[in-house]
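S.K.: For reference, the sequence and a predicted model appear below.
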Amino acid sequence: MEELLVAYLLANAGLAALAGTQIKWAVLPQGGTLPAVAMIEAGARRTRSLDGRDKLTGYRIRFSCWGETFASAVATKRALIVALDGLRAAPFRGVDLQGDMPSLVDAATDGPAASNGSDIFHRAGFDALIWFEDQF
């Protein structure tokens, strides 16, 4: 699921126009550019039927959209939501937005470098439940 999700998001023109290739799992590379998207898996819910375990799994993904300004972080978040709205092609089975995370201003000591020389970054994010048909 992880590799397919990143490939899908990288192929989305609207999101790529903002974040480029900076769509990563877990951490953003030091020296990378902003805006960027970091994702972590915050849990999974496997479905069951009367016949046993179904292959459908709901992965809770926490998305953090980072920017040099609050406006760029929010613009990236909005582009990400639009991209996820189209995530229906197999093996994906849809997305449920779970709610916003509080916005954050962070003085970073690691991670991407701001082009304006500042070490202040802004985050806007949300959780989503991504339904995926596992192949195992």
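M.R.: In hand now; what should we look at?
S.K.: Going by C-alpha atoms from here, please, whenever you check contacts or count neighbours.
M.R.: OK.
S.K.: Tell me how many other residues crowd residue 47.
M.R.: 12 (other Cα atoms under 10 Å).
S.K.: Now for it: which residues touch it?
M.R.: 53, 54, 55, 56, 57, 58 (Cα atoms under 8 Å, 6 or more residues apart in numbering).
S.K.: hmm, which of these are the buried ones?
M.R.: The neighbour count (16 or more other Cα atoms under 10 Å) marks 56, 57, 58 as buried among the contacts of residue 47.
S.K.: Let's have the residues you listed in a markdown table, adding distance to residue 20 and secondary structure.
M.R.: Converted to a markdown table, these look like this (distance: Cα to Cα, whole Å; DSSP: H, G, I helix; E, B strand; the rest coil):
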| residue | distance to residue 20 | secondary structure |
| --- | --- | --- |
| 56 | 30 | strand |
| 57 | 29 | strand |
| 58 | 27 | strand |
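S.K.: Please compare the first structure with the one that follows:
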Amino acid sequence: MEEALIALLLAHAELVELVGTKVRPGRASQTDIAPFVVVQVIDKSRAYTMKGHSGLVRSRIQIDAYADSFAQAKAIARIIEARLSGYKDGAFKAIFLEDHRDLPAADAGTVTTKFRTSLDITVHYGEPQ
């Protein structure tokens, strides 16, 4: 699912115009220069019936937009939100925006000039049984 989600984002010309192909699973590459996007799974729950796994899965995904300016981080996040919120097609049964927040781009005590806007989405999708 993560690969399909990243492919869906990279197929969106407006996002690629801002970040190129820098949409990364888990963490950014050490060579990435802002702006870039990081996609990571926060949790994953399978739906079960009395006969076992139903084939439906719900995952909470965090998508972080990193940029050199607040305005650019927000613009990237808004493009991602517009692309994904309410999306459904093929294996993606539904994608919903859950949270949208602005965070420091580094851990406490670390100095950075980067800005980060974070989106949490819930993805409902089918998984082979």
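M.R.: Great, that's in hand. Note that the structure is a prediction, hence the values are computed from the model and not measured.
S.K.: ok so, going back, wait, which of the contacts of residue 47 of the first structure is closest to residue 26 of the first structure?
M.R.: Closest approach to residue 26 of the first structure among the contacts of residue 47 of the first structure (Cα to Cα): residue 58, at 18.6 Å.
S.K.: Tell me which other helices or strands whichever helix or strand residue 60 of the first structure is part of touches.
M.R.: Secondary structure assigned from DSSP states H and E places residue 60 of the first structure in strand 52-67. Strand 52-67 of the first structure sits against strand 36-49, helix 70-85, strand 120-133, with contacts defined as 3 or more Cα pairs under 8 Å, 6 or more residues apart in numbering; DSSP states H and E.
S.K.: Show residues contacting that strand.
M.R.: Contacts for strand 52-67 of the first structure (Cα under 8 Å, 6+ apart): 34-48, 72-74, 76-77, 121-136.
S.K.: Run the angle between it and helix 70-85 for me.
M.R.: Taking axes from the mean of the first three to the mean of the last three Cα atoms, to 10 degrees, one finds that strand 52-67 of the first structure is oriented at 160 degrees with respect to helix 70-85.
S.K.: tell me the angle strand 52-67 of the first structure makes with strand 120-133.
M.R.: Using the same axes, to 10 degrees: strand 52-67 of the first structure against strand 120-133 is 160 degrees.
S.K.: now the residue most central in space within the second structure, nearest residue through space, not along the chain?
M.R.: Per Cα atoms, centre = their mean, the C-alpha nearest to the average position across the second structure is that of residue 63, at 3.0 Å. Once flanking residues are discounted, residue 63 of the second structure sits nearest to residue 39: 4.6 Å by Cα to Cα, 6 or more residues apart in numbering.
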